[in-house]
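[1] Next one to model:
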Amino acid sequence: MLKQKNLIFVGAPGAGKGTFSALLLERHPMAHISTGDILRDEVKRDTELGREAAKLMKEGKLVPDEVIAGMVRERLAQPDCDNGFILDGFPRTIRQAELLEEALSSLGRKLDRVVYFKVDDDVILKRLTARLNCRKCGKIYNKLFMPPKVENVCDDCGSELFQRPDDSLETAKSRLEVFYRQTSPLIDYYRKQGLMLEITETDKDKICAVLAAELE
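    Okay, here's the model as predicted:
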């Protein structure tokens, strides 16, 4: 079992957070928590927070940090998080990090490690613009780094693969700029707390070895 099992994965879009979350989950029973998934679930279940978020989104407004943090707290309180969790995509800002600390404290939990996947911009842009999604199961592939066995066909369910419109080069550059603007201060914030594990390797096996050595 992991000794350090309450984790945040930080990195630019395309840095590999989802890929390495999946690899870690194959070996350890942990909860993978994505704010996008939480938001969709809260709206679908018509909870109070979900209704508030849906109303704001319908009006074209951003969902406040406090609302997102409330959803994350509710998710962290669920039993599957007792074995540890990976927060993917939250927090994105120092304010969100502060709200997360409050939520964890109220639940009697603590953060063990923040893993920063630091990948060169040119690699990120290649990954984002070569990404493919399965229409049925949602599995993500990459034409350069993780292609399907059969071109444009999902290995798992056999459905058609497609490229999202927001995976264009222009959009990828914009997403990268937003990441650096919002999240760079967050990296320094956690580094000062002694929680940061920075991974600069690009080889998948080496990354897995580093994660195993540092978290166990």
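[2] going forward, measure contacts and count neighbours with C-alpha atoms only.
    OK.
[3] ok, now which ones touch the residue most central in space within the chain?
    Taking C-alpha atoms, centre = their mean, the centroid of the chain lies closest to residue 88, which sits 2.4 Å from it. With contact taken as C-alpha atoms under 8 Å, 6 or more residues apart in numbering, residue 88 is in contact with 8, 9, 10, 17, 18, 32, 33, 34, 35.
[4] another one to check against the first:
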Amino acid sequence: MDIIIIGAQGSGKGTQAGYLAEYLKVHHLSSGDMFRKAFENHTALGIKAREYIDRGELVPDNVTVDMVLEHIARPEYRAGVLLDGFPRTIAQSQALDKGLEALDRSVTFAIYLNVPREELVHRLAGRYICRAHQHVYNSETNPPHVPGICDLDGSELYQRSDDKGEAIQKRLDTFFSETIHLLDFYQQQGKLIEVNGNQGIELVREDMRKAIERFRH
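    From the prediction side, this is the model:
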């Protein structure tokens, strides 16, 4: 079972992805974590990706896709994977389909967390992330037990520079002008599951479970 979770920044995608992977008994593969580990371990693809980033350029699709497929082909991912943060474009989706086909696999379904833009802006303004493992909190909807400290690892919480002001709008512009087209792509394949992400964490999880069971049957 190979699954994609789609959602704009602030949709709760990162929060729900870990739960969803556990529920479906598949590995959670975050593109952000994947890049960080590749840089830390100085892998061949990580070094290549870093060269583009250091020049202020976007990492080409073929490098990103190769990195994702390299992970998916590993024995520990044989039972399935939940992709979080990838694909972001139609071209990446098409390349992913082709790469999975070579592994005799395919995307089972793509789940979209639908949250209105104004709510996303509100959420991002209150979002904080822990320095150690990138656990996500929100000052209103999901605050830590101790202000400024991660419940899970005790590290400091901080606010990303791109979760402020105009940077928020720019990131959302990218999602709603580019990534949003993935919905049509997977809808045409009969693989799209849409969930109302504009509600509490537990209600979103319940709706995801119900939608997935309907899809399976």
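[5] hmm, back to that, Throw the contacts of residue 88 of the first structure into TSV and include distance to residue 41 of the first structure, neighbour count and secondary structure, thanks.
    Putting these into TSV (distance: C-alpha to C-alpha, whole Å; neighbours: other C-alpha atoms under 10 Å; DSSP: H, G, I helix; E, B strand; the rest coil) gives the following:
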residue	distance to residue 41 of the first structure	neighbour count	secondary structure
8	20	24	strand
9	21	21	strand
10	22	27	strand
17	21	21	helix
18	19	18	helix
32	14	20	strand
33	12	20	strand
34	11	16	strand
35	10	18	helix
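[6] mapping the residues you listed onto the second structure, which are still in contact?
    Here these are checked against the second structure with both residues aligned by TM-score structural alignment, their matches' C-alpha atoms under 8 Å, and the contacts held in both are 8, 9, 10, 17, 18, 32, 33, 34, 35.
[7] can I get those in a markdown table with distance to residue 69 of the first structure?
    Supplementary listing: those in a markdown table, determined by distance: C-alpha to C-alpha, whole Å:
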| residue | distance to residue 69 of the first structure |
| --- | --- |
| 8 | 14 |
| 9 | 16 |
| 10 | 17 |
| 17 | 20 |
| 18 | 21 |
| 32 | 16 |
| 33 | 12 |
| 34 | 12 |
| 35 | 9 |
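[8] wait, which of these is closest to residue 100 of the first structure?
    residue 8 (10.8 Å; C-alpha to C-alpha).
[9] And the alignment partner in the second structure of that closest one, how far from residue 195 of the second structure?
    Superposed on the second structure with TM-score structural alignment, residue 8 of the first structure falls opposite residue 4. The spacing between residue 4 of the second structure and residue 195 of the second structure, counted by C-alpha to C-alpha, to the nearest Å, is 13 Å.
[10] same question, residue 113 of the second structure
    Applying C-alpha to C-alpha, one obtains 5 Å for the distance of residue 113 of the second structure from residue 195 of the second structure.
[11] now residue 166 of the second structure
    When C-alpha to C-alpha is the yardstick, residue 166 of the second structure and residue 195 of the second structure sit 28 Å from each other.
[12] between these two, who's got more neighbours?
    Here residue 166 of the second structure and residue 195 are compared on neighbour count by other C-alpha atoms under 10 Å; more neighbours surround residue 195, at 20 against 9.
[13] For the more buried one, what is the corresponding residue in the first structure?
    Going residue by residue (TM-score structural alignment), residue 195 of the second structure aligns to residue 199.
[14] unless I'm mixing things up, its match is touching residue 116, no?
    Yes: the pair residue 199 of the first structure and residue 116 qualifies as a contact (C-alpha atoms under 8 Å) at a distance of 6.0 Å.
[15] what's the longest strand in the second structure?
    The single longest strand within the second structure, with elements called by DSSP state E, is strand 107-114.
[16] got the residue ranges for the helices in the first structure?
    Counting by DSSP state H, the first structure forms helices over residues 17-27, 35-44, 48-58, 65-76, 94-106, 121-129, 169-192, 204-215, given from the N-terminal end onward.
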